[in-house]
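Undergrad: all I have is the shape, not the residue letters:
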């Protein structure tokens, strides 16, 4: 049976952030994820998790200047020391919140910019992140993201992400398989899940879902999610599936798709 984590960045926007934990628990979620925790003390978020019986599934390492449009710094030459500090900060939060998965965003590359140097920086930074995270019991995950939602994002394809993980070869570096992004960029989702779930020195460490093309509930759009949930179960995936979608109307009102899995 698949198990789902509410994404509190996109879901439950009817509430202030710290009140979203209780709302998710009330609707039956047992875990949550979100983009970033850094606006709040880790202990304050931990209290919300504990009070509502929730597990923290995932959050992202600091992405650089998000408000200025940055979407990660792992592939940005000249930002290596900042990247190291960002990983240390993220691991400090993870130690309190208890999650064992940490997403590291690759960053943006200008159109026409050669990829060799950013890729070399990306590999070196991810090697550092995985090494630092290993002693904390944390797995680093990297996510291919479509360039319709984030133009210029450095990492877009599942095979490229798997190749990066395979080249580094760290036991705690895997791919975050976002079905929404994969469908937009590549399609053929079932085949890629089968291909990548058990790759040596890589594999799939976290899954996220949303309807395609509008990024609403997973029962809206072109994908057959009941089939994909059965497939993920059959492949032996036992991690959380993050619900990273924008509710079409109210969050709770759109959760009919979840009832069979509670």
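TA: In hand now; what should we look at? Here the structure is a predicted model, which means the values were calculated and not measured.
Undergrad: when you work out contacts or count neighbours from here on, use the C-alpha atoms and nothing else.
TA: OK.
Undergrad: now do the SS call for the residue in the chain sticking out farthest from the centre.
TA: Within the chain, residue 112 marks the point farthest from the mean C-alpha position, 27.1 Å out by CA atoms, centre = their mean. Look at residue 112: counting by DSSP: H, G, I helix; E, B strand; the rest coil, its state is coil.
Undergrad: for comparison:
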């Protein structure tokens, strides 16, 4: 049976961030994820998790200057020292929060960049991150992201992500399979889940094309949930969508799955 984690960066935004944990637990979620925890002390977030009986499923390593439009630095030449320092911060937070997944964002690369050089740096940084995370029991994730929402992002396709993981060769480096991004870029989601299942470390969902609840749009999620179950996936499925209205009011889609 699918296990769902509320993404607190997109869901429950009608509440202050630290109040979203209680709201998610009240609606029946047992786990949460979000983009970044770094605006709050790790101990304070851990308290919210413990107070509400929640598991921390995932968060992202620091992405560079998010406010200036950066979306990761792992594939950006010249930022290697910064990447290592910031990834260490992610491991410090994970040690307190208890999650065993950290997503590393590749970054937006200019059209005229030397892509071979960017790829080389990306592989080096991922090898370093995976080695650093291994002693903590943490899996490093990379995520193909669609070019409509994030033009210029370095990694866009599932097969590219799987190839990079194989080239790095670390057992704790896997692909974060976001059904929303995959559908926009390439489609054929069920077959790609089947093809790449051994290399998938986390799954996320949202309706396509508007990124609302997964019961709206062109994807048949009940079918995909059955596929995911059949494949034997036991991890969390992150609900990384923007509710059309109030978050709680839009959760009718999940109730049949919580009852199974």
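TA: Sure, I can see it. What you see is a predicted model, and the numbers here were worked out from it, not measured in a lab.
Undergrad: how close does the residue farthest from the centre of the first structure sit to residue 67 of the first structure?
TA: For residue 112 of the first structure, the distance to residue 67 of the first structure equals 24 Å [CA to CA, to the nearest Å].
Undergrad: next one: residue 123 of the first structure
TA: Going from residue 123 of the first structure to residue 67 of the first structure by CA to CA gives 26 Å.
Undergrad: before we move on, what about residue 167 of the first structure?
TA: To residue 67 of the first structure, residue 167 of the first structure is 32 Å away according to CA to CA.
Undergrad: in terms of neighbours, single out the busier of these two.
TA: The neighbour count for residue 167 of the first structure versus residue 67, taken as other CA atoms under 10 Å, is higher for residue 167 (13 against 7).
Undergrad: show me what the host helix or strand of that one is packed up against.
TA: Following DSSP states H and E, one finds residue 167 of the first structure within helix 158-168. Contact here means 3 or more CA pairs under 8 Å, 6 or more residues apart in numbering; DSSP states H and E; on that basis helix 158-168 of the first structure packs against helix 116-134, strand 173-178.
Undergrad: what stretch of the second structure does that helix fall on?
TA: Using TM-score structural alignment, helix 158-168 of the first structure lines up with residues 158-168 of the second structure.
Undergrad: list the buried ones in the matching stretch?
TA: 158, 161-162, 164-165, 168 (16 or more other CA atoms under 10 Å).
Undergrad: check stretch 196-213 of the second structure too.
TA: Using 16+ other CA under 10 Å as the test for burial, stretch 196-213 of the second structure gives 197, 199-208, 211-213.
Undergrad: restricted to strands, list the residues you listed.
TA: Mapping these onto strands (DSSP state E) picks out 200-205.
Undergrad: now render those as JSON lines, adding distance to residue 51 of the second structure.
TA: Formatted as JSON lines, those follow (distance: CA to CA, whole Å):
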{"residue": "200", "distance to residue 51 of the second structure": "31"}
{"residue": "201", "distance to residue 51 of the second structure": "27"}
{"residue": "202", "distance to residue 51 of the second structure": "25"}
{"residue": "203", "distance to residue 51 of the second structure": "26"}
{"residue": "204", "distance to residue 51 of the second structure": "25"}
{"residue": "205", "distance to residue 51 of the second structure": "27"}
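Undergrad: what's the spacing between residue 193 of the second structure and residue 154 of the second structure?
TA: To residue 154 of the second structure, residue 193 of the second structure is 21 Å away according to CA to CA.
Undergrad: now do the contacts for the closest residue to residue 180 of the second structure other than its chain neighbours.
TA: Excluding its sequence neighbours, the residue lying closest to residue 180 of the second structure (CA to CA, 6 or more residues apart in numbering) is residue 206, at 5.5 Å. For residue 206 of the second structure, the contact set (CA atoms under 8 Å, 6 or more residues apart in numbering) comprises 179-180, 212-214, 239-241.
Undergrad: from the residues you listed, which would you call buried?
TA: With burial judged by 16+ other CA under 10 Å, the buried subset of the contacts of residue 206 of the second structure is 179-180, 212-214, 239-241.
Undergrad: quick one: closest of the helices and strands packed on helix 158-168 of the first structure to residue 231 of the first structure.
TA: Across these, residue 231 of the first structure has its closest neighbour in strand 173-178 (13.9 Å, CA to CA).
Undergrad: quick one, helices of the stretch 151-260 of the second structure?
TA: Taking DSSP state H, counting those that start in this stretch as the criterion, the stretch 151-260 of the second structure carries its helices at 158-168, 179-185, 189-196, 221-231, 255-258.
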